[in-house]
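> The following block contains a protein sequence and its predicted model.
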Amino acid sequence: MKNPLERIGDYGQSVWLDYIRRKFIASGELKKLIDEDGLKGVTSNPAIFEEAIARSDDYAESISESAKQGKSAQDIFLDLAIADVQSAADVFKDVYEQTNGLDGYVSLEVSPSLALDPEGSMTEARSSWERLNRPNVMIKIPGTKEGIPAIKQLISEGININVTLLFSLERYEKVAEAYIEGLEARAAKGEPLDKIASVASFFLSRIDSMVDPMLEEVIKNDQSKALAARKLLGKVAIASARDAYQIYKRLFGSDRFKALEAKGAKPQRLLWASTSTKNKAYSDVIYVESLIGPDTVNTMPVETMNAYRDHGNPSNQLDGNLEEARYILSELVDVVEINLNDVTRKLEEEGIDKFIKPFNSLLETIDSKRVEVVK
């Protein structure tokens, strides 16, 4: 009998894990999740690598060897990260082949300091892609305004991209269009489309974490808007995601995309990210349970995955309550007068910073270990 995590796949959604660590791969724990829970992929980010490398002894020997070769902290990090992503990708090889390249991917992010530097992002993405040398990896590029041209160009070169740090509907649509334009540019060169994959990672809990305190402030200080504001608590992120899914269906169901699909192209699936519940007043699986639906991905941290395995109850939710979702978004702007564009802009800025800080901390840790070796 399938557990709740496995049953998510029955509704067309793939479960990915937002976690990576060398010991976790080598011990067989990752393979166990594939076999027992139907896990279909892995995502990583600088904060995850900081947790894995700086707070364990798993990497001490590798750091020491690289330090003796005179490598910098940045180069050592890339060596470690690439080795882990390659190992995980090898574990997912069967998933990749069994799903004809739909799933089985492991993602590696470009340095977060490059989020606003398209040329730097492309240079590092190409280098990492070449070094990884696996068909079932993705390079993560932040979906900033500056990242859009990089996404289009890299897709046209045949590099799989996981577009990260998406918060706004407007930006998501531009990212999806950049993917389509990249495929069109590749097709115009007569190059194949069937091996290219991409996901657009739409971040969820962080939206509610920023909007809810603003709503609480309205409830406290403006009696005329308090009732409307109270009804929106904990609902804005899911409403945004449901609206994003409608954009997805429109763009990837269009005649324009069908022409690419006839040449082997895959849609760029929406991936729900930041799915751990930050507010203890809400269900610990709210960002999983509410957004199950076809042709999507949900990447969960270990704790959320464990919670869903224990008490999830999957059903197709994405196409339901669309009118309610749009009502929530219009009430937020028109009645409560919270500008969602301002919120998502600030979330993007904070998101970049939240990756830069652990990445810098990680480099400092590696550097201190490197210096000890070369003394």
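It's in.

> For the rest of this, base every contact and every neighbour count on C-alpha atoms.
Fine.

> check contacts around residue 75.
Residue 75 makes contact with no residue, according to Cα atoms under 8 Å, 6 or more residues apart in numbering.

> buried residues in the helix or strand harbouring it?
Using DSSP states H and E, residue 75 falls within helix 73-91. Judged by neighbour count using 16 or more other Cα atoms under 10 Å, the buried positions of helix 73-91 are 73-74, 76-82, 84-91.

> Where does the residue positioned nearest the centre of the chain sit: helix, strand or coil?
The residue lying closest to the centre of the chain (Cα atoms, centre = their mean) is residue 201, at 3.9 Å. For residue 201, the assignment made with DSSP: H, G, I helix; E, B strand; the rest coil gives strand.

> The structure to be compared is supplied as follows:
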Amino acid sequence: MNATQTLHQLGQRIWLDNITRTLLRSGTLARYIRELSVTGLTSNPTIFEHAIGCSDSYDASIRSLVETGLSGEDLFFELAIEDLTEAADLFLPDFEASDGDDGWVSLEVSPLLADNTAHTIEAANRLYAKADRRNLFIKIPGTPQGVAAIEEVIFDGVPVNVTLLFSREHMLAAAEAYMRGIERRLEAGLDPRVASVLSLFVSRWDVAAKQVVAAPLHNRLGTAIAMRTYKAHHGLLASERWQRLAAAGARPQRLLWASTGTKDPAEPDTYYVQALAAPGTINTLPEKTLLAFADHGRVDGPLPVDGGHAEEVIESFRGEGIDDDELAARLQREGVDAFANSWHALLLRIRQKCART
């Protein structure tokens, strides 16, 4: 049994943080599902920018779509939905066998909508309807405007992957929006079973903090924030409010660890996977990290539900001048900006390929 299978047995699900047409059509993704216990897949603008820009595997589809008059964002979403519906069909047996817990893929709305609630709601509904797959999440950033959109989109019955969360407070705000959406569905006599996950970004904390803290504290803040958030999430699921929703048939909104590839060569390439083993959660791994963990990773034991030493570690960073609330806000804004930059680069790549047709 390899480490990915052991992690699966512990109760944590592994999703792949990557998608390319070659990955799909070479049989590689099917092999990861079969051999490495991969039960889902996430995508983002950076992943698609690399997939489309660094390969000719999309060129024929781009030519065909240009001939139909499509361009820009409309053309991109046709390409993305083609890939993600193919991936969703590969994961459908997991989805059905787990009664909808596993087997999900994710498609992100344009990051240019991160500060526009109304347009995010419209885009989420349109993309979900167009993809026409039960096991597809629409990714919406957990910005204040995104959180406002999440309540409405959940009420509309669209499954949501809340992305770009960086703190306990970000997670709780997104969870509050989810619960309000479910409560409104119950009041309207609608099915409360609308799935959602909460994607907390981990390694970017350590990249940011490394510039200003002493070496003994390097690469400790991200996991401390994750442990603090994990404790708060357990508390949320134990709350009377959530228990009422669960009794009515609502699904728990699961916590997902994102940005878990090791950025510091001084740490093991499986560092965040080993540190964040936790039943009932998801870890979405870059392909390189997935293969490394399957090859030489280990599962030391589950994350402590009580948060362990998280607050003590965070307090150490405050002593070094780190304001975790301020840094969380900065990291979220930088994440939005980074995805927007990838979005512009992606559309430029597509325009360049269209010009050559």
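Okay, I see it. On a predicted model such as this, the values are computed, not experimentally measured, just so you know.

> Can you give me the TM-score here?
Overlay of the two chains. TM-score (TM-score structural alignment, normalised by the length of structure 2): 0.97; 357 aligned residues with a Cα RMSD of 1.2 Å.

> so stretch 241-248 of structure 2 corresponds to what in structure 1?
The alignment of stretch 241-248 of structure 2 onto structure 1 (TM-score structural alignment) spans residues 256-263.

> Now that stretch: buried residues?
257, 258, 260, 261.

> Pretty sure the third one sits against residue 184.
Yes. Because the distance of 7.3 Å satisfies Cα atoms under 8 Å, residue 260 of structure 1 is recorded as touching residue 184.

> For the top helix by length along structure 2, grab the matching residue range in structure 1.
Across structure 2, the helix with the greatest residue count (assigned by DSSP state H) is helix 324-355. Using TM-score structural alignment, helix 324-355 of structure 2 corresponds to residues 340-371 of structure 1.

> for the aligned residue in structure 2 for residue 296 of structure 1, what are its contacts?
With TM-score structural alignment as the criterion, residue 296 of structure 1 lines up with residue 281 in structure 2. Contacts for residue 281 of structure 2 (Cα under 8 Å, 6+ apart) come out as 11, 12, 13, 254, 255, 256, 257.

> Just the ones in strands from these, please.
Judged by DSSP state E, strands contain the following of the contacts of residue 281 of structure 2: 13, 254, 255, 256, 257.

> so can I have a markdown table of those residues showing distance to residue 164 of structure 2?
Converted to a markdown table, these look like this (distance: Cα to Cα, whole Å):
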| residue | distance to residue 164 of structure 2 |
| --- | --- |
| 13 | 19 |
| 254 | 15 |
| 255 | 13 |
| 256 | 11 |
| 257 | 11 |
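
> one step back: flag every buried residue along the match of helix 324-355 of structure 2.
Buried-residue list, stretch 340-371 of structure 1, by 16+ other Cα under 10 Å: 340, 343-345, 347-348, 351-352, 355-360, 362-363, 365-367, 369-370.

> One more: stretch 284-300 of structure 2?
Neighbour counts over stretch 284-300 of structure 2 (16+ other Cα under 10 Å) mark 284, 285, 286, 287, 289, 290, 291, 293, 294, 297, 298, 299 as buried.

> for stretch 180-196 of structure 2, same thing?
Within stretch 180-196 of structure 2, the residues that qualify as buried are 180, 181, 182, 183, 184, 185, 186, 192, 193, 194, 195, 196, counting by 16+ other Cα under 10 Å.

> again with stretch 145-158 of structure 1
Per 16+ other Cα under 10 Å, stretch 145-158 of structure 1 contains these buried residues: 146-158.

> Which residues does it contact?
By Cα under 8 Å, 6+ apart, stretch 145-158 of structure 1 touches 115-119, 121-122, 126, 141, 160-161, 163, 171, 174-175, 178-186, 193, 195-196.

> Same check on stretch 47-65 of structure 1?
Applying Cα under 8 Å, 6+ apart, the set of residues contacting stretch 47-65 of structure 1 is 19-23, 76, 80-81, 354-355, 358-359, 361-362, 365-366, 369-370, 373.

> same thing but 7 Å
19-23, 76, 355, 358-359, 362, 365, 370, 373 (Cα atoms under 7 Å, 6 or more residues apart in numbering).

> mind checking the end-to-end distance for it?
24 Å (Cα to Cα, to the nearest Å).

> one step back: make CSV from the buried residues of stretch 180-196 of structure 2 and add distance to residue 306 of structure 2 to it.
Converted to CSV, these look like this (distance: Cα to Cα, whole Å):
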residue, distance to residue 306 of structure 2
180, 26
181, 28
182, 27
183, 28
184, 31
185, 32
186, 32
192, 29
193, 28
194, 28
195, 26
196, 23
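
> Take the residues you listed and keep only those in helices.
Among the buried residues of stretch 180-196 of structure 2, the members falling in helices (DSSP H) are 180, 181, 182, 183, 184, 185, 186.

> how near is the residue lying closest to the third one once chain neighbours are set aside to residue 330 of structure 2?
The shortest distance from residue 182 of structure 2 to any residue that is not its chain neighbour, by Cα to Cα, 6 or more residues apart in numbering, is 5.6 Å, and that residue is residue 192. Spatial separation of residue 192 of structure 2 from residue 330 of structure 2 under the definition Cα to Cα is 34 Å.

> Then residue 227 of structure 2?
Residue 227 of structure 2 is 20 Å from residue 330 of structure 2, by Cα to Cα.

> Check residue 47 of structure 2 too.
Residue 47 of structure 2 is 22 Å from residue 330 of structure 2, where distance means Cα to Cα.

> Check residue 315 of structure 2 too.
In terms of Cα to Cα, residue 315 of structure 2 sits 19 Å off from residue 330 of structure 2.

> Filter the contacts of stretch 145-158 of structure 1 down to the buried ones and hand me the ChimeraX line.
Those of these that count as buried under 16+ other Cα under 10 Å are selected in ChimeraX with:
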select :115,116,118,121,122,126,141,160,161,163,171,175,178,179,180,181,182,183,184,185,186,193,195,196
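
> Could you list which of the contacts of stretch 145-158 of structure 1 belong to strands?
Using DSSP E, the contacts of stretch 145-158 of structure 1 in strands are 141, 161, 163.

> Pipe those into a markdown table and attach distance to residue 224 of structure 1 per row.
Formatted as a markdown table, these follow (distance: Cα to Cα, whole Å):
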| residue | distance to residue 224 of structure 1 |
| --- | --- |
| 141 | 43 |
| 161 | 46 |
| 163 | 40 |
